[in-house]
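> this one's sequence-less:
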């Protein structure tokens, strides 16, 4: 129950932050990416503002054995930069630039513009599925 409550509270806080900052509006996000047009720096302030509590969280995390609502921290076990990481990052950036949304805001946007959010989310889920099938086929080839 504790994990669910922590997830609900943190998800609600995240969604509220996205809504208050205007990051659920794809036009605002695309405005940030439009460096040679009508550039909108709002997203830079949102990202900068997010870095402060995240830096504090990383410092606090180092001094804890486990998080409050789980038995261990689930951190990446590698810091290696690989071709799939670069390719996935590029695809993510292209999708973000074209759609003006990324996964968190896309799900939160269902409350404001469900039709647009549904189209983006359907494409995002299709991308997740394609990546899963590619990864699964790679794993099958290497285990033979």
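Great, that's in hand. This structure is a prediction, so every number in the text was calculated from the model and none was measured. Numbers count the residues shown, from 1 in each chain.
> Every contact and neighbour count from this point should use C-alpha atoms.
Will do.
> so residue 87, which of the three states?
Secondary structure for residue 87, judged by DSSP: H, G, I helix; E, B strand; the rest coil, is helix.
> can you count the residues close to it?
By other CA atoms under 10 Å, 11 other residues sit near residue 87.
> what's the spacing between it and residue 94?
11 Å (CA to CA, to the nearest Å).
> How about residue 114?
Distance from residue 114 to residue 94, by CA to CA: 22 Å.
> who's more crowded, the two?
Counted by other CA under 10 Å, residue 114 and residue 94 do not tie: residue 114 has more neighbours, with 15 against 12.
> quick one: contacts for the more buried one?
By CA atoms under 8 Å, 6 or more residues apart in numbering, the contact list for residue 114 is empty.
> elements contacting the strand or helix carrying residue 47?
Counting by DSSP states H and E, the element that carries residue 47 is helix 42-62. Counting contacts by 3 or more CA pairs under 8 Å, 6 or more residues apart in numbering; DSSP states H and E, helix 42-62 is packed against helix 26-33.
> Okay, one more to line up with it:
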């Protein structure tokens, strides 16, 4: 049952990304082009995602997921070296390619070679990240 719920949730998420235009790299890069031909569409998509999610977090208190297990606890709002480095790398990749992980996975079905190349490098980065984190932690201990 959990696999079916995951599959349906992922399909709904991918369909939402596609219908909202977030798999279109030019639309995402247009959002980042604040001093050029700025496209505010992404702000509405983000708002349309953040508001229901804020309500959903409130509704999960004291409840259990239908498929078993527990809901994850919200992350602590700390700004540390890992957050700054990770968000900087994420933002650079997002700005250069116009894709982040969700739309990149969704675009594998229709993105052609550029989508495959992006996904390959994204997966490579995910595989290299733990080793890089370990090296950084040895070189400069976390605060």
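Right, received. Where do you want to start? Since the structure is predicted, the reported quantities are computational estimates derived from the model, not experimental observations.
> Average offset of the helix holding residue 47 of structure 1 relative to structure 2?
Its matched residues in structure 2 lie on average 1.0 Å from helix 42-62 of structure 1 after superposition (mean CA distance after the TM-score superposition for structure 1).
> Okay, buried residues for that helix please.
Using 16 or more other CA atoms under 10 Å as the test for burial, helix 42-62 of structure 1 gives 42, 43.
> what does it contact?
Against helix 42-62 of structure 1 from outside (CA under 8 Å, 6+ apart): 21, 23, 28, 29, 32, 67.
> Quick one, which of these are buried?
Burial by neighbour count, judged by 16+ other CA under 10 Å, picks out 23, 28, 29, 32 from those.
> Please render the residues you listed as a markdown table that adds distance to residue 15 of structure 1 to the earlier fields.
Converted to a markdown table, those look like this (distance: CA to CA, whole Å):
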| residue | distance to residue 15 of structure 1 |
| --- | --- |
| 23 | 10 |
| 28 | 16 |
| 29 | 16 |
| 32 | 20 |
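> ranges for the helices of structure 1?
For structure 1, helices defined by DSSP state H occupy the ranges 2-21, 26-33, 42-62, 83-99, 103-108, 114-142.
> among those, which is nearest residue 72 of structure 1?
Across those, residue 72 of structure 1 has its closest neighbour in helix 42-62 (10.8 Å, CA to CA).
> Excluding residues flanking it in the chain, which one is nearest residue 66 of structure 1?
Closest residue to residue 66 of structure 1 apart from its sequence neighbours, by CA to CA, 6 or more residues apart in numbering: residue 72 at 4.6 Å.
> Counting neighbours, what do you get for that neighbour?
When neighbours are defined as other CA under 10 Å, residue 72 of structure 1 has 11 of them.
> Aligned to it, what sits in structure 2?
The equivalent of residue 72 of structure 1 in structure 2 is residue 70 (alignment by TM-score structural alignment).
> Surely its match and residue 62 touch.
No - using CA atoms under 8 Å, residue 70 of structure 2 is not in contact with residue 62, being 9.8 Å away.
> hmm, back to that, out of the buried ones among the contacts of helix 42-62 of structure 1, flag the one nearest to residue 9 of structure 1.
Using CA to CA, residue 23 comes nearest to residue 9 of structure 1 of those, at 19.2 Å.
> show me what contacts the alignment partner in structure 1 of residue 101 of structure 2?
Under the alignment (TM-score structural alignment), residue 101 of structure 2 pairs with residue 103 of structure 1. Applying CA under 8 Å, 6+ apart, we find residue 103 of structure 1 in contact with 121, 124.
> how close does residue 103 of structure 1 sit to residue 36 of structure 1?
Separation of residue 103 of structure 1 from residue 36 of structure 1 (CA to CA) stands at 26 Å.
> Check residue 63 of structure 1 too.
44 Å.
> cool, and residue 23 of structure 1?
According to CA to CA, residue 23 of structure 1 stands 20 Å off from residue 36 of structure 1.
> Residue 86 of structure 1 now?
25 Å.
> quick one: which of these two has more around it?
Taking other CA under 10 Å, residue 86 of structure 1 and residue 36 do not tie; residue 86 has more neighbours (11 against 7).
> Just give me the match in structure 2 for the more buried one.
Using TM-score structural alignment, residue 86 of structure 1 pairs with residue 84 in structure 2.
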